[in-house]
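Trainee: build me a model:
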Amino acid sequence: MWLMGTSSLPDDIDVFMNVIGQNVKASGGFVFEEKQLIKTEMEYERGRWLQVSPSALRDKCAAIGLSDAEATLVVGWLGNVHEGKHLRPDKARRDHRYQWPTP
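Mentor: Predicted coordinates for the structure are as follows:
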């Protein structure tokens, strides 16, 4: 259950996904590190992600250059967050956290 009914992302999530897009472009693909960063942030910053609609996230994934299969993977993780399931990010990367801007 997400709180937003529109197809736009909250500003903080939009910025985060732009960073992911920059990382994907720099590394030449959606590599393990970016996947784990998304999973880590979804797991430990659930409150931010509960307000994200799957369609808005899918649109953003396409906008930053992820393939349909990659977008489906990310949106699937979001679905798990919405359902209260744990994502189990890689143990070695749990401490690598995104620095969310302070309001």
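
Trainee: from now on I want contacts and neighbour counts done on CA atoms only, so please keep to that.
Mentor: Noted.

Trainee: helices and strands around the one helix or strand residue 16 maps to, which ones?
Mentor: In the assignment (DSSP states H and E), residue 16 maps to helix 11-27. Packing contacts for helix 11-27, counted by 3 or more Cα pairs under 8 Å, 6 or more residues apart in numbering; DSSP states H and E, involve helix 32-44, helix 54-63.

Trainee: with distance to residue 75 added, can I get the ones you listed in a markdown table?
Mentor: Below are the helices and strands packed on helix 11-27 laid out as a markdown table (distance: least, Cα to Cα, whole Å):
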| stretch | distance to residue 75 |
| --- | --- |
| helix 32-44 | 11 |
| helix 54-63 | 6 |
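
Trainee: okay if I get those as a markdown table plus distance to residue 23 and mean neighbour count?
Mentor: What follows is the helices and strands packed on helix 11-27, written out as a markdown table (distance: least, Cα to Cα, whole Å; neighbours: other Cα atoms under 10 Å):
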| stretch | distance to residue 23 | mean neighbour count |
| --- | --- | --- |
| helix 32-44 | 7 | 19 |
| helix 54-63 | 13 | 18 |
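
Trainee: structure for this one too, so we can compare:
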Amino acid sequence: MSVVLVSLPGAPKVTEEALKKEEDLDKYLESRVEELLGRFGDEGVPDLVSVLRSIATETVPNLPPGGGLASKRSVIEAMYNRLNLYREEEGVSSSV
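Mentor: All right, here's what the predicted structure looks like:
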């Protein structure tokens, strides 16, 4: 199967405002993931699903129209994997 993408000169361009909103959203999501990972207690480090559920209950600014939080799942997952310092211990009993 082949796909041909034609972009005409009058096609909409990515604006600086859109790029700024995307950057602000990514910074916000990173701060939320970091905060959620930083406040674990007796339950241990929250898993990715818990982090996603927690963020989904909030009003997140600048989410892309039509995609919502689901469109940022891969970004949140990458941040979670980068910030989760205890990921090697997942699956190990909490008696450590």
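
Trainee: TM-score for this pair?
Mentor: Overlay of the two chains. TM-score (TM-score structural alignment, normalised by the length of structure 2): 0.39; 59 aligned residues with a Cα RMSD of 3.9 Å.

Trainee: right, and the helices and strands packed on helix 11-27 of structure 1 - which one's nearest residue 14 of structure 1?
Mentor: helix 54-63 (7.7 Å; Cα to Cα).

Trainee: got the angle between the closest one and helix 11-27?
Mentor: 30 degrees (axes from the mean of the first three to the mean of the last three Cα atoms, to 10 degrees).

Trainee: which neighbouring elements make contact with helix 54-63 of structure 1?
Mentor: helix 11-27, helix 68-82.

Trainee: which of those sits most buried?
Mentor: helix 68-82 (a mean of 17; mean count of other Cα atoms under 10 Å).

Trainee: for the longest helix along structure 2, buried residues please.
Mentor: Criterion DSSP state H: the longest helix present in structure 2 is helix 16-38. For helix 16-38 of structure 2, burial by neighbour count (16 or more other Cα atoms under 10 Å) applies to 21, 25-26, 29-30, 32-34, 36-37.

Trainee: and these, which is closest to residue 54 of structure 2?
Mentor: residue 36 (8.4 Å).

Trainee: quick one: the closest one and residue 51 touch, right?
Mentor: Yes. Taking contacts as Cα atoms under 8 Å, residue 36 of structure 2 lies within contact range of residue 51: 6.7 Å.

Trainee: quick one: closest of the helices and strands packed on helix 54-63 of structure 1 to residue 34 of structure 1.
Mentor: That would be helix 11-27 among the helices and strands packed on helix 54-63 of structure 1, by Cα to Cα, at 6.4 Å.

Trainee: quickly note the distance from residue 27 of structure 1 to residue 15 of structure 1.
Mentor: Computed as Cα to Cα, to the nearest Å, the residue 27 of structure 1 to residue 15 of structure 1 distance reads 18 Å.

Trainee: please apply the same query to residue 75 of structure 1.
Mentor: When residue 75 of structure 1 is compared with residue 15 of structure 1 (using Cα to Cα), they lie 17 Å apart.

Trainee: what's the neighbour count on the nearest residue to residue 32 of structure 2 once chain neighbours are set aside?
Mentor: Leaving aside its chain neighbours, residue 32 of structure 2 sits nearest to residue 55 (7.5 Å; criterion: Cα to Cα, 6 or more residues apart in numbering). Using other Cα atoms under 10 Å as the criterion, residue 55 of structure 2 is surrounded by 17 other residues.
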